[in-house]
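Visitor: give me a model of this one.
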Amino acid sequence: MSVNILVLYYSRNGSTRNLAQVIARGIEQVEGVESRLRTVPSVSTTTEAVAPDIPESGDIYCSEEDLKTCSGLVLGSPTRFGNMAAPLKYFIDNTASQWLSGDLIGKPAGVFTSTNSIHGGQESTLLSMMIPLLHHGMVIAGIPYSQESLHTTTSGGTPYGASHFAQGDSTQLSDDEHQLALSFGRRIATLATQLSTNTCKAD
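Guide: Okay, the predicted model is just below:
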């Protein structure tokens, strides 16, 4: 049974995307697990505005099939007034069919974010992304304090999930942020493998 982790994010200036890429590398450090990087289109207050089906650059947009077939989900967004960004919220608000069919029940999930200030709402943004995942019946995982970088970081990194402090709009991750993002990816991938194995045995 193949194990793939969907790393689904929205990024405006590149910081959240960089974090997503490092988490994806951590996921693929676990044998037999692959990552699937996906994004969502921007939303517009102009109702006539329509985004192309395929973005001009970067990762492709997430599909219903990506959600249905993933073994786990890692959700990422920059913070917007202590909450997830509107494009990601809009996407999640349209996952009622996955909720009705129970596609995500019992699968591991985690969250990550990026902010322009150290107290710019990292933890509240991470918590806001957890709520719909709980409604989908997912198993939420954070970063345990056994990760040494969680004790020493002076930038991003929380027990709620990976994060980045974009000092001066810098998209470059600090060493601690990088290590925590890698370990976070490995943790979600390991959990997905264990849960998939247990599900197969139960079946």
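Visitor: hey, let's count contacts and neighbours off CA atoms from now on
Guide: Noted.
Visitor: how about the strands in this structure?
Guide: 3-9, 33-39, 72-80, 83-84, 108-115, 139-140, 162-165 (DSSP state E).
Visitor: the closest residue to residue 178 other than its chain neighbours: neighbour count?
Guide: Sequence neighbours aside, residue 22 is the residue nearest to residue 178 in space, at 6.9 Å (criterion: Cα to Cα, 6 or more residues apart in numbering). Neighbours of residue 22 under the rule other Cα atoms under 10 Å: 21.
Visitor: show me what contacts residue 22?
Guide: 178, 181-182, 185 (Cα atoms under 8 Å, 6 or more residues apart in numbering).
Visitor: rewinding a little: make TSV out of the strands of the chain and add mean neighbour count.
Guide: Shown next, in TSV, are these (neighbours: other Cα atoms under 10 Å):
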stretch	mean neighbour count
strand 3-9	24
strand 33-39	21
strand 72-80	26
strand 83-84	22
strand 108-115	28
strand 139-140	20
strand 162-165	30
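Visitor: following up with a second sequence; could you model it the same way so I can compare the two?
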Amino acid sequence: MTHVLVLYYSSYGHVRALAQAEADGARSVPGTHVDLRRVPETVPEEIRRKAGFVEDDTPLATPADLEAYDAILFGTPTLFGMMAGQMKSFLDQAGGLWARNALVGKVAGVFASTGSQHGGHEATLLSFQIPLQHFGMLIAGMPYTFTGQTTADHIIGGAPYGAGTIAGADGSRTPTETDLSGARFQGAHVARIAARLAGADRQGEAA
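Guide: Sure thing, here's the model as predicted:
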């Protein structure tokens, strides 16, 4: 059994929708167990209510949980061209895992939601990979075998660096079916890679 974690932070539900699609994609790969978790909120409740943040009852994760998975898919909104502070704070608490090389060789993927097409979508996907590589994780994006990312018929999110969606300046735009299909594709892609690596490790141990 391959174990995959889909871990995200979402303010208005866009990243949560992508996360659910990523999880569905990973579950489509036989022999894969998937957990969907979110990182803790750091914004005070009063500010959340005033800003219109959506309620989310998805179980919380802790940094210590990451070690138990063969692959982790990370989802974040883009804030000023980078990952959300809530996600960065979560990763900053994983120093103990880094010190023990506990995440080395695990597969990682990133997906994101951005307010506009040029609001830092690709910058977020790429810069998120930096701490993951410090952890020694192996990065899997969304290759062009997902042909939906090449369409010019409508606005789409995502890139070869990971799945995504464009939320619009006021957040009213929901993920398109192309966006969700890309997330499902990436989830399955990461799960298949993790399964191959886990199988190779088991063969090596048997030898």
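Visitor: just to revisit the earlier point, to which residue of structure 2 is the residue nearest to residue 178 of structure 1 aligned?
Guide: With TM-score structural alignment as the criterion, residue 22 of structure 1 lines up with residue 21 in structure 2.
Visitor: so which residue is dead centre in structure 1?
Guide: Among the residues of structure 1, the one closest to the centroid is residue 75, at 2.3 Å (Cα atoms, centre = their mean).
Visitor: out of the contacts of residue 22 of structure 1, which is nearest to residue 85 of structure 1?
Guide: Among those, residue 181 lies closest to residue 85 of structure 1 (Cα to Cα), at 20.2 Å.
Visitor: now check structure 2 for the residue matching the closest one.
Guide: Using TM-score structural alignment, residue 181 of structure 1 sits opposite residue 183 in structure 2.
Visitor: where along structure 2 do the helices fall?
Guide: 14-27, 45-51, 85-92, 95-99, 121-134, 177-206 (DSSP state H).
Visitor: rewinding a little: please name the residues that touch the nearest residue to the match of residue 181 of structure 1 once chain neighbours are set aside.
Guide: Once flanking residues are discounted, residue 183 of structure 2 sits nearest to residue 22: 4.8 Å by Cα to Cα, 6+ apart. With contact set as Cα under 8 Å, 6+ apart, residue 22 of structure 2 has these partners: 6, 73, 180, 183-188.
Visitor: possible to save the residues you listed as JSON lines with distance to residue 45 of structure 2?
Guide: Shown next, in JSON lines, are the contacts of residue 22 of structure 2 (distance: Cα to Cα, whole Å):
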{"residue": "6", "distance to residue 45 of structure 2": "24"}
{"residue": "73", "distance to residue 45 of structure 2": "27"}
{"residue": "180", "distance to residue 45 of structure 2": "29"}
{"residue": "183", "distance to residue 45 of structure 2": "30"}
{"residue": "184", "distance to residue 45 of structure 2": "32"}
{"residue": "185", "distance to residue 45 of structure 2": "35"}
{"residue": "186", "distance to residue 45 of structure 2": "33"}
{"residue": "187", "distance to residue 45 of structure 2": "31"}
{"residue": "188", "distance to residue 45 of structure 2": "35"}
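Visitor: so which of these wins on neighbours?
Guide: In the contacts of residue 22 of structure 2, the most neighbours by other Cα under 10 Å go to residue 187, 36 neighbours.
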